[in-house]
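Participant: pasting the sequence and the predicted model now:
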Amino acid sequence: MMDVDASLTLLGGFGLVQSLNFLVYLLCSGSSGWLLTGVSFTIGEPDGYRCSLPPINGTGVGDTVFAEECELIHEDEEAGKNVTTGCLYGWDYDSIHGETSSVTDLELVCDRAILAGTLTSIHFGGALAGSYVLGQLSDLFGRRLIVFGSVIAVVVTGTGLSFTWSFGLMCFLRFLNGCCIPGLLTVSYVRQIEMFTPNRRVRAQLCSEMAWVIGICLLSPMAYLLPNWRDFQLTISLLCIPLIPLVWFSFESIRWLVLKGRVEEAEEILQRIAKSKNISHTGYFLLDQQDPDLQNGNQPSKVDAIELETKPALENEGSNPEKPPLEDQDSVPAVDDSKRQSPGSKTNKATILDLFKTRALIMQTLFVFFCWFASSVVYYGFFINAGNLVGNKYLNFFLISLTEAPCYIINYFVMTRLGRRRPLIFYYLVSGVACVVTGVIPAETADGTDLTVVILVIALIGKLFASAAFDVLYLATAEIFPTILRSAAVGAASVVSRAGGMVAPFIVYLNVIHNSIPMIVFGVVSLVAGLLVLPLPETNNRALPETLDDGAKLTSKEPTEDDASPAEV
């Protein structure tokens, strides 16, 4: 089994080839931001609407007709009574900047208003399905191929959306478009992280998060400049076209190639990187995990003078690192080739059902799942509800997006000093209180004082801490569950998160009852999540649990000498 971290260490810092490849996948992360949250504008509600008045002399009922949101009131002066009908002649929509959306084009208002929330929910439902399916496919066929296919599919389905006028076809394309977005978001994120050695992965994550922030911040000015939602949808789809050749000419994940036994291809990539940095040597870059330097964490002082001969007999054995040299085959028992395992295979693979084996594990799993659900509901709910907040919806969306940048930078230092559990509790509680306060504060006081700025500032505080909580939750989840269950736990939590994104539009739909309800619901959900973090263990400076017994040790208040991180022992 090859050790990619040791090989990357030999190459030193990032050179031009690595930087360009990293930039390609950062662009994928950034574009996924506007593709996923763009529904805030393409399926956004108009500023106001009312029934269209009938044409002159076309009523046949009376002389005066009043138009309300969902009713026409015909005043019959002769009979002395009013006759109420539905919006027989369509609707007139108010828009400050002349914007349109799927709601106005398909008239998803009044008794059809829930269809707008359904359309948004289908979009996030597609993202849910894509998160699972594309994640599995990327393990089978590689990161680069799945990202490449996802970019093409996003362009095709997004372009189709901008031309369709059928609600059924729009639902279908919305689902397909949502399915493809995780290819640019999740799979490209994995591809980015796999490029780095452990001591640089936190910085890589910060770069990826900044790319996401830049993407969603660009969304608001693009929507303002393109008020027609079809032009906007077409633009954000076609802007992904340059990613197609960029991804195609990028290199595959070295870790994935090694995992699949395609070590010669991985070696070629490492050689290409070395050549771009003027590094030369007479051996191989790929190191076996039994190499003493690797085990001791040492880095050779002079790369040019190294003779790397720990790669197992590639010239004689092809791409199978487990096969012994020819001269030693007589002393090795014959093994049935059908029973050989790839370097990354495991005999025991945990499933989502293993998360519910013990009572303690069940409670821990359910608490973590609810936190993921709450984070997703509040996070995406803020974007969808941005148009319903007081003030300019474009400015609101931009400011809500911009708040994520400082939260990720602050978290970089907070998690190092204060751990995971205490910041997570604090973030959820502050976000919950801010959401509730935002919902209950009136737009103006009894004496006419405008509270628009106050409401917007408190809402931004709620979004800031909701984003910070989501960021910490990602890392905490990976650290809480033992290695045997970690992959299943994070994958299941991601699916629960997407379910939260599907529920968020229906919570926002509650503003038809009262515009304060969505923010109050978001606040309550966030407060409950904060309370559920209390029983969870602190994972800072604790070794990653490998077995179920190791996971049980995390419930202790302080790390012991046995379970402390190796760096702390």
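Facilitator: All right, it came through fine.
Participant: C-alpha from now on. contacts and neighbour counts both.
Facilitator: Will do.
Participant: could you name the helices and strands sitting against the strand or helix carrying residue 234?
Facilitator: Per DSSP states H and E: residue 234 is located in helix 229-238. Applying 3 or more C-alpha pairs under 8 Å, 6 or more residues apart in numbering; DSSP states H and E, we find helix 229-238 packed against helix 16-37, helix 39-42, helix 143-161, helix 201-225.
Participant: return the most buried member of these.
Facilitator: Of the helices and strands packed on helix 229-238, the one with the most neighbours on average (mean count of other C-alpha atoms under 10 Å) is helix 39-42, at a mean of 25.
Participant: output the contacting helices and strands for it.
Facilitator: Partner elements for helix 39-42 (3+ C-alpha pairs under 8 Å, 6+ apart): helix 229-238, helix 359-384.
Participant: rerun at 10 Å
Facilitator: Counting contacts by 3 or more C-alpha pairs under 10 Å, 6 or more residues apart in numbering; DSSP states H and E, helix 39-42 is packed against helix 102-106, helix 114-141, helix 201-225, helix 229-238, helix 359-384, helix 393-402.
Participant: of all the ones you listed, which one is nearest residue 474?
Facilitator: Among the helices and strands packed on helix 39-42, the nearest to residue 474 by C-alpha to C-alpha is helix 359-384 (8.7 Å).
Participant: so which of the helices and strands packed on helix 39-42 comes closest to residue 456?
Facilitator: Among these, helix 393-402 sits nearest to residue 456 (C-alpha to C-alpha), with 7.6 Å.
Participant: the residue of the chain most remote from its centre: what's it in contact with?
Facilitator: Largest separation from the mean C-alpha position in the chain: residue 78, at 62.2 Å (C-alpha atoms, centre = their mean). Residues near residue 78 by C-alpha atoms under 10 Å, 6 or more residues apart in numbering: 62-63.
Participant: SS state for it?
Facilitator: coil (DSSP: H, G, I helix; E, B strand; the rest coil).
Participant: what's the answer for residue 99, then?
Facilitator: Three-state call for residue 99 (three-state DSSP): coil.
Participant: so what's the residue count around it?
Facilitator: Around residue 99 there are 21 other residues, counting by other C-alpha atoms under 10 Å.
Participant: can you pull out the helices in the stretch 251-400 of the chain?
Facilitator: Assigned by DSSP state H, counting those that start in this stretch, the stretch 251-400 of the chain shows helices spanning 254-259, 263-276, 292-296, 314-317, 359-384, 393-402.
Participant: quick one on the thing from earlier: where's the residue farthest from the centre of the chain relative to residue 54, distance?
Facilitator: The spacing between residue 78 and residue 54, counted by C-alpha to C-alpha, to the nearest Å, is 20 Å.
Participant: mind listing what the nearest residue to residue 208 once chain neighbours are set aside touches?
Facilitator: Distances taken as C-alpha to C-alpha, 6 or more residues apart in numbering place residue 26 nearest to residue 208, at 6.0 Å, with adjacent residues excluded. Contacts for residue 26 (C-alpha under 10 Å, 6+ apart) come out as 20, 32, 184-185, 188-189, 191-192, 204, 207-212.
Participant: pasting the second one now:
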Amino acid sequence: MATNSGRKALNQEEEYGLSAAAAPRLTKENSARVDVDDVWHYLGRYGRYQVINILLLAFSVWPQSVSILSGVFVGMSVNHRCHNDEAASLQLSDYSNGSEIIMGECTAQVVVNTSSGPRVDQETKCSKFQYDSDVPTSFLAEWDLVCGSETLGQLPQMLTMLGMMVGAVTLPPVGDRFGRKTLGLASHFCHLLVSVGLAYVPAFEFFLLLKFLSGAFNQGFMVTQFIMLMELLPTELRTFMSLLATMLWVFSVLSLVPFAYLFMGYNWRTLQLAYGLISLSSIALLCMDESLRWLLVNRKVKRASRLLKKACRHNGKSYETLLKRVLREDVAATNGENHHPLLQNNYTNKEGVIGVGRDVGDETAKINPSFRDVLRSNTMRNISFIVTYSWMVSSLTYYGITLLSTSLAGDPYLNFLIGGLLEIPSTICMFICLSRFGRKTVAIGFTGAAGVSLLAAVLVATLAAKTYSLSLVQTALTLFGKFCISASFNTMWLYTPELYPTNLRNVGTGMSSMGARLAASASPFFSILARKAIWAPGALFSAACFLCVFLLSFLPETKFRELPSTIAEVEAWYVHDRQAKKSKNGSLTIPGQFTKVIQAPDNDDGDDIDEDKDGGGQDKDFK
């Protein structure tokens, strides 16, 4: 009996990796407590494994702008006039020899020359049109979506945004459930089929349907692969990751121009086919691994172990040493050292990153939360409302600024290129600000600046027609507004995933993206409003920005904090930040548990926080 008991104890030690003689093992019981940031630090922040996966991910997201912006070129406005056949409906013989038929863009007119000047005596709306080119270079020309049908020409873009909204809600939860890579591959494959299919649709109705599906599948891989990129880097590099993701977006947008210029004068279907084939770049995703953080949180131990062994092999590190490093806190927790069911072994490392140990056994720290848990938590519910509203305001303000801006003269391809290049200085400025200030501060600053700029542009717009100098001021304010709202939007792409635990990160980001797409799909209504009152859209957007600034002030700061794995961690942040406003020492107090004082993150020597242990059920003070 004693022998059997001894063997059983030994087996338990080996299972949890606690035996000093035996090598540590990754198990379902300890996998969710692995500090992923510690894994990346040991492997090297810019290790060969991470660099390879980042390059593969960067190549695979190339088609992210295709479904959103390809309509700018495949649906480009075309010069047109009434077809000559329309002249048959006009009885020119009833008029004198001085009369003539003039074919306009939308109407055919009989103009009679009189002593007092030309007079339009007869006019008819055209049902057939002819264009500058015999080849339909735009789907507007193929289906005659001009004049009275021009509003139908805006439906593809609207349905694309609505599709993105639906995809943002329905597809990201699939990634949380079945894996980031699985959803990314499936969405890329479907996006490829739909994008190529758009080049062969026989009717406009089918074109609309496929545009909707294209937008939906776009969100399936766009949101998911952004999350994969975030989870591939340690906490202190998330700002760099945001810069990288934005630059990838800019590259994707700018790459549309060479294709459009190369196929200028060709049938629009040829250009659409070329855009669709860009999705073949998704083959790079086949060579990537699943997100390590997702594997560990969902206790996919075998796959996580294979991934870690592969990463160690690529980076020249020891797998056994890695496990000893990342599992050492579990040994202390099992022995009863510094163990707490909500927050365990908190520390500040050299980079100023606040680490939070986790215990999956606590009831409030569920490893597999559902969206119902978000609704049940007041903190998560408030966060979800604020970030979704912020995304909606960013989207509305962006299109509002575009609406109120003066159009650039010159070649449309060059104009599109300039608009894309404007994103680069905006991104660099955002990166500099994020490196010095918190996410919340940067989001508030850029959103507020965009609101002020847009309000000023609207005020100037009412006077711009009087002087040329005022019109230049309006243009400058508009470009500055676009600069600011672009930076604000990119900041929210970084900020939002940091506010959600691992198994709700896709859902939370997708829900915010859904709000943005819903707002974007409503933009045509504001153009109608602008024709009635030019000041109204700008005033509404500016007011929305100022309200957004107020609401953002209630969010917790995420800079220098690891990505949360549980809702309880986010709630602890919220409590800490609220109490930090009331207390100069920034202490985190959980009633009946313990108090933690966080070392300022700008401590140059990076010393860990010392721990003073108290006996019994007394609180613990960390200094």
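Facilitator: Yep, that arrived. Remember, predicted model here, so these are calculated numbers, not experimental data.
Participant: if we can go back for a sec, what's the angle from the helix holding residue 234 of structure 1 to helix 16-37?
Facilitator: Between the axes of helix 229-238 of structure 1 and helix 16-37, defined by axes from the mean of the first three to the mean of the last three C-alpha atoms, to 10 degrees, the angle is 160 degrees.
Participant: touching helix 229-238 of structure 1 from outside, list them.
Facilitator: 31-32, 34-35, 38-39, 41-44, 99-102, 104-105, 151-164, 219, 222-226.
Participant: tell me what angle it forms with helix 143-161.
Facilitator: Going by the same axes, to 10 degrees, helix 229-238 of structure 1 makes 160 degrees with helix 143-161.
Participant: how far off centre is helix 229-238 of structure 1?
Facilitator: Distance of helix 229-238 of structure 1 from the chain centroid (C-alpha atoms, centre = their mean, to the nearest Å) equals 21 Å.
Participant: how about stretch 570-578 of structure 2?
Facilitator: In terms of C-alpha atoms, centre = their mean, the centre of stretch 570-578 of structure 2 is found 25 Å from the chain centre.
Participant: what helix or strand is residue 123 of structure 2 on?
Facilitator: Per DSSP H and E: strand 117-125 holds residue 123 of structure 2.
Participant: in that strand, what's buried?
Facilitator: residue 123 (16 or more other C-alpha atoms under 10 Å).
Participant: and it, what other elements does it pack with?
Facilitator: For strand 117-125 of structure 2, the elements it packs on are strand 100-103, strand 107-114, judged by 3+ C-alpha pairs under 10 Å, 6+ apart.
Participant: now do the contacts for the aligned residue in structure 1 for residue 207 of structure 2.
Facilitator: Superposed on structure 1 with TM-score structural alignment, residue 207 of structure 2 falls opposite residue 170. By C-alpha under 10 Å, 6+ apart, the contact set of residue 170 of structure 1 is 102, 119, 122, 157, 160-164, 176.
Participant: which element is residue 170 of structure 1 on?
Facilitator: Element membership for residue 170 of structure 1 (DSSP H and E) is helix 167-182.
Participant: how close does that helix sit to structure 2?
Facilitator: With mean C-alpha distance after the TM-score superposition for structure 1, helix 167-182 of structure 1 departs from structure 2 by a mean of 0.8 Å once superposed.
Participant: rewinding a little: so for residue 471 of structure 1, which of the helices of the stretch 251-400 of structure 1 sits nearest?
Facilitator: By C-alpha to C-alpha (comparing all of those), the closest turns out to be helix 359-384, at 9.4 Å.
Participant: look up the closest residue to residue 372 of structure 1, ignoring the ones flanking it.
Facilitator: The nearest residue in space to residue 372 of structure 1 (C-alpha to C-alpha, 6+ apart) is residue 497, at 5.2 Å.
Participant: next: residue 470 of structure 1.
Facilitator: Counting by C-alpha to C-alpha, 6+ apart, residue 375 is the residue found nearest to residue 470 of structure 1 once chain neighbours are left out, at 5.7 Å.
Participant: residue in structure 2 matching residue 157 of structure 1?
Facilitator: Under TM-score structural alignment, residue 157 of structure 1 pairs with residue 194 in structure 2.
Participant: burial measure for the residue mapped onto residue 374 of structure 1 from structure 2, as a count.
Facilitator: Applying TM-score structural alignment, one finds that residue 374 of structure 1 aligns to residue 393 in structure 2. Other residues within reach of residue 393 of structure 2, judged by other C-alpha under 10 Å, total 28.
Participant: kindly report the same for residue 222 of structure 2.
Facilitator: Based on other C-alpha under 10 Å, the number of other residues close to residue 222 of structure 2 is 22.
Participant: excluding covalently adjacent residues, which one is nearest to the aligned partner of it in structure 1?
Facilitator: Matched by TM-score structural alignment, residue 222 of structure 2 corresponds to residue 185 in structure 1. With C-alpha to C-alpha, 6+ apart as the criterion, residue 185 of structure 1 has its nearest non-adjacent residue at 5.1 Å, and that residue is residue 29.
Participant: alignment lookup: the one you found to structure 2.
Facilitator: Aligned partner of residue 29 of structure 1 by TM-score structural alignment: residue 61.
Participant: now that match: how far from residue 458 of structure 2?
Facilitator: Look at residue 61 of structure 2 and residue 458 of structure 2: by C-alpha to C-alpha, they are 37 Å apart.
Participant: what's the answer for residue 333 of structure 2, then?
Facilitator: 60 Å.
Participant: now residue 323 of structure 2
Facilitator: 60 Å.
Participant: of these two, which one has the most company?
Facilitator: More crowded of residue 323 of structure 2 and residue 458, by other C-alpha under 10 Å: residue 458, with 24 against 19.
Participant: can you tell me what the more buried one aligns to in structure 1?
Facilitator: Aligned by TM-score structural alignment, residue 458 of structure 2 pairs with residue 436 of structure 1.
Participant: now do residue 159 of structure 2
Facilitator: Match for residue 159 of structure 2 (TM-score structural alignment): residue 122.
Participant: tell me who's in contact with that match.
Facilitator: 116, 128, 170-179, 501-502, 505.
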